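Colleague: the following block contains a protein sequence and its predicted model.
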Amino acid sequence: MLSILAFCLLVQLYYVLFVHLKLANTAIEEIPALARKPISVIVCARNEIANLDQFLPTLMTQNYPGFEVVVVNDRSWDGTEEFLEQKAKKYSNLKVVKILDNDKFLAGKKFAVTMGIKASKYDWLVFTDADCVPSSENWLMDMQQSENEETEIILGYSPYSKKRGLLNALIRFETFFTAVNYLSFALKGMPYMGVGRNMAYKKALFFKNKGFAAHMHIPSGDDDLFVNAHANKYNTEIRLHQDSHVWSEPNRTWVAYLKQKKRHFGAGKLYKSKHKFILSLQIIVQFLFYGFFAGCLFLSRDAQYIAGGILLLSIIIRSFIYPKLLKRLNCGDLRWWFPILDILLFLFLTFNGFLGLFSKKKVSWK
């Protein structure tokens, strides 16, 4: 048992020292001073009038000389249509796309995203959600198309707003850890996902690969499955600057959070085999690490001391790296709770995975 525990530590440290440490040590580039090409911002909204009223102005007033905001009204009934009609009169660069209530198109968010892309004028597309707000007016300046013409995808970061309570801390820590993973692997030349609250890619890339046709039957995955299928070490970059983070409103209840995670559960099954392997190995090793540590507590006193030393070594090494990343990714207040949140996140992911085995698939994004 001690040998397995030690092996799990070595695998765990591979991810920490050879993957995540790269993100911690990567220099953050300054935001470009000049705009290069025009941008289309795509936002999908379903009964989001309150969020649009609060956050739409932050999109329309970005410090970027040539851009449009395409808002897709996906069968809303809360007054979103009338609200957007009024805003379109105020903002000349706001384009509204309306999806009618038709059972044929109950295919989740992907259909709405596709309609927004088709309606867009420009080749460089930046994506966010209706309940999101950029950190600054320079968001688009940093998410614009790279000088490198090979770059077709840019992955950004979207933290959740700080609220009171354990649920909020867990949501923010889980979002942080997910971002550390996909941003770090992208830096290593193995991009496997992105988050639709803050990412960008070329319109030409979307249509060249027939959009979401390969996974339209999966409710989620308009962001991560598209990146998983088409990103590579040559065409993908990341953005880390604080001004280009996009803040999101977190779920306020455990039920809503579990519902959100359930919606995302099926997408990972369609990842490329190599990506499923590295992610599954990471979770399995974490599970075995804590499981065998607990098992060692029933062994001799010497074995307990050794197991405790292995656990302490793991915590110490990770405590030199993750607090720095937490601060870099706008979660600095969580660094003091890192060891506890790490265990709680492991327990939650285990519980959520167990629930996912018995969940029924439902095509719904709102």
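Modeller: In hand now; what should we look at?
Colleague: CA atoms for contacts and neighbours, from now on please.
Modeller: Noted.
Colleague: quick one: the helices in the protein?
Modeller: 2-14, 21-25, 49-60, 80-90, 109-119, 139-143, 166-187, 203-208, 224-230, 254-265, 273-296, 301-319, 322-328, 338-357 (DSSP state H).
Colleague: what's the spacing between the most centrally placed residue in the chain and Phe277?
Modeller: The centroid of the chain falls nearest to Val195 when counting by CA atoms, centre = their mean (3.2 Å). As judged by CA to CA, to the nearest Å, Val195 and Phe277 stand 20 Å apart.
Colleague: swap in Tyr257?
Modeller: 26 Å.
Colleague: comparing the two, which residue is more hemmed in?
Modeller: Tyr257 (16 against 11; other CA atoms under 10 Å).
Colleague: which non-adjacent residue is nearest that one?
Modeller: Asn251 (5.7 Å; CA to CA, 6 or more residues apart in numbering).
Colleague: neighbours of that neighbour, how many?
Modeller: Neighbours of Asn251 using other CA under 10 Å come to 16.
Colleague: confirm for me that it is in contact with Lys261.
Modeller: No: with contact defined as CA atoms under 8 Å, Asn251 does not reach Lys261; the gap is 10.9 Å.
Colleague: count the neighbours of Tyr157 for me.
Modeller: 27.
Colleague: before we move on, what about Met1?
Modeller: Neighbour tally, Met1, other CA under 10 Å: 14.
Colleague: correct me, but it touches Phe292?
Modeller: Yes: assessed by CA under 8 Å, Met1 is found in contact with Phe292 at 6.3 Å.
Colleague: contact partners for Lys188?
Modeller: Shown in contact with Lys188 (CA atoms under 8 Å, 6 or more residues apart in numbering): Val19, Lys233.
Colleague: same thing but 10 Å
Modeller: Residues in contact with Lys188, defined by CA atoms under 10 Å, 6 or more residues apart in numbering, are Phe18, Val19, His20, Lys22, Leu23, Tyr182, Lys233.
Colleague: second one coming, line it up with the first:
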Amino acid sequence: MSTFLLVFFLLFAAVNLAYFISFFSFASAKTSTLAPAAAPVSVIICAKNEAQNLKAFLPSILEQDHLNYEVILINDASMDETLEVMENFQKNDPRIQIVDVKNIEAFWANKKYALTLGIKRAKNSHLLFTDADCAPQSKSWISEMCKNLQQEKSIVLGYGGYFKNKSSFLNKLIRFETLLTAIQYFSYAKMGIPYMGVGRNLAYTSELFYQQSGFASHLHLRSGDDDLFVNEAANSSNTAICDQPAAFTRSVPKDSFNAWIKQKRRHVSTAKNYQKKHKLLLAFFYFSQILFWTLTLSLLFTENWQISTSILGVVLLVKAVLYYKSADRLDEKDVVWLFPILELFLVFAQLGIFIANIFSKPTHWK
């Protein structure tokens, strides 16, 4: 029996190792040297009950050094003071345009409907998206992200990280999961297989949006205004990545495991609508992860423990280099030292999320 387990362990260790070696396509890639863009940009922020976050983070949007941009603020049927906060900012800054969305029966609480109205209001063809709880990490965020909308590129995948709390295990777990997700979507984009982006930091052209008929193909789904749109519209020639530190955004992370699990359940439920080839790549990666760790733990209690431990050491070494190089690029190095624990915890947390989604539907846009 232990020999049987060892064979499967070696198989899935090899598969897992192959995935992580392929991720060096991002970790070892050269950073773009394009000059910052000067084309006019429309920054689009959809907010639902985000009055306090707008007060805290909208100033960092309005302080950008880009010479020509407008800010489209979408009030998505908020029940707090979101609209009032937007109007107060607008009084002092003519670059702000407000789209006040009212709930209608056909599109009740549908963020994609609200975003569509905001995109239609935009006067510029370069669209840059972020969330109300996000803060650009430099004043050149707009210029750095949108400089990549050149040379036939119509989608730019940016990095949307989370604010750091060095004393919190949950904070490290959230940022590690965000790092691993970024490694994947940046790497696949580098390999010519772009499959997703995050709405916390994403740019594309209005021409592409209208060519794709917007969110029409998945408008019935509450989630996926970012990743499903990219999954449908992106290809090997029209997609660029932006990993310049000046182009990062950071958001407020969840402060409880329950809230984080609910968020991840929404994300996982959307992924089932990806293109088949993307679903297969992602599913096989996850299965290689969970089987690698499960078989590793099982073989530690057999006569083959020395072989499994040696293979584990090799795999962890490759992963350590990959995580360190990627975290160095994305300013997340403090999570690297805990990666075996964080990865193991994340793998089995995701298993629980998959099982939970089978038996009940996750909640979506607020």
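Modeller: Done, it's in. Computed from a prediction, not measured in an experiment: that's the story for all the values here.
Colleague: ok, for the counterpart of Leu140 of structure 1 in structure 2, nearest residue in space, not its chain neighbours?
Modeller: Structural correspondence for Leu140 of structure 1 with respect to structure 2 (TM-score structural alignment): Ile142. Using CA to CA, 6+ apart and skipping the chain neighbours, the partner closest in space to Ile142 of structure 2 is His66 (6.3 Å).
Colleague: counterpart of that neighbour in structure 1?
Modeller: In structure 1, His66 of structure 2 lands on Tyr64 (TM-score structural alignment).
Colleague: ok so, going back, so what's the match of Leu140 of structure 1 up against?
Modeller: 36-38, 40-43, 61, 64-69, 127-129, 136, 203, 246-248.
Colleague: which of those are buried?
Modeller: Buried members of the contacts of Ile142 of structure 2, scored by 16 or more other CA atoms under 10 Å, are 36-37, 40-43, 61, 64, 66, 69, 127-129, 136, 203, 246-248.
Colleague: counting only strands, which of those residues make the cut?
Modeller: Under the assignment DSSP state E, the buried ones among the contacts of Ile142 of structure 2 contribute Val41, Ser42, Val43, Tyr69, Leu127, Leu128, Phe129, Pro136, Ala203 to strands.
Colleague: so which of those comes closest to Gln306 of structure 2?
Modeller: Nearest to Gln306 of structure 2 among those is Pro136, at 47.9 Å by CA to CA.
Colleague: the closest one contacts Gly158, correct?
Modeller: No: taking contacts as CA atoms under 10 Å, Pro136 of structure 2 lies outside contact range of Gly158: 11.2 Å.
Colleague: how about the contacts made by Cys8 of structure 1?
Modeller: Leu2, Tyr14, Gln282, Ile284, Val285, Gln286, Phe287, Leu288, Phe289, Tyr290, Phe292, Ile310.
Colleague: which of the residues you listed are buried, as a ChimeraX select command?
Modeller: This is how ChimeraX selects the buried members of the contacts of Cys8 of structure 1, with burial counted by 16+ other CA under 10 Å:
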select :2,282,285,286,287,288,289,290,292,310
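Colleague: I'd like to know which of the contacts of Cys8 of structure 1 is nearest to Ala88 of structure 1.
Modeller: Gln282 (47.0 Å).
Colleague: residue in structure 2 matching that closest one?
Modeller: In structure 2, Gln282 of structure 1 lands on Phe285 (TM-score structural alignment).
Colleague: in contact with that match, which residues?
Modeller: Phe12, Val15, Asn16, Ala18, Tyr19, Phe20, Lys279.
Colleague: the same query, at a cut-off of 8 Å, please.
Modeller: Here Phe285 of structure 2 is in contact with Asn16, Tyr19 (CA under 8 Å, 6+ apart).
Colleague: surely Arg172 of structure 1 and Asp333 touch.
Modeller: No: the criterion here is CA under 8 Å, and Arg172 of structure 1 misses it with Asp333 at 10.6 Å.
Colleague: which of these two has more neighbours?
Modeller: Neighbour count, other CA under 10 Å: between Arg172 of structure 1 and Asp333, Arg172 has more, with 21 against 13.
Colleague: and that one, what does it touch?
Modeller: Arg172 of structure 1 touches Pro159, Tyr160, Ser161, Lys162, Cys331, counting by CA under 8 Å, 6+ apart.
Colleague: which of those residues sits closest to Asp101 of structure 1?
Modeller: Tyr160 (31.1 Å).
Colleague: now which residue in structure 2 aligns to the closest one?
Modeller: Under TM-score structural alignment, Tyr160 of structure 1 pairs with Tyr162 in structure 2.
Colleague: circling back: surely the residue nearest to the centre of structure 1 is in contact with Pro159?
Modeller: No: here Val195 of structure 1 does not reach Pro159: they are 10.5 Å apart, not a contact under CA under 8 Å.
Colleague: before we move on, back to that, what lines up with the residue nearest to Tyr257 of structure 1 in structure 2?
Modeller: Match for Asn251 of structure 1 (TM-score structural alignment): Lys254.
Colleague: touching, that match and Trp260? I think so.
Modeller: Yes: counting by CA under 8 Å, Lys254 of structure 2 touches Trp260, with 5.6 Å between them.
Colleague: which of the ones in strands among the buried ones among the contacts of Ile142 of structure 2 lies closest to Gly214 of structure 2?
Modeller: For these, the minimum distance to Gly214 of structure 2 (CA to CA) is 13.0 Å, reached by Leu127.
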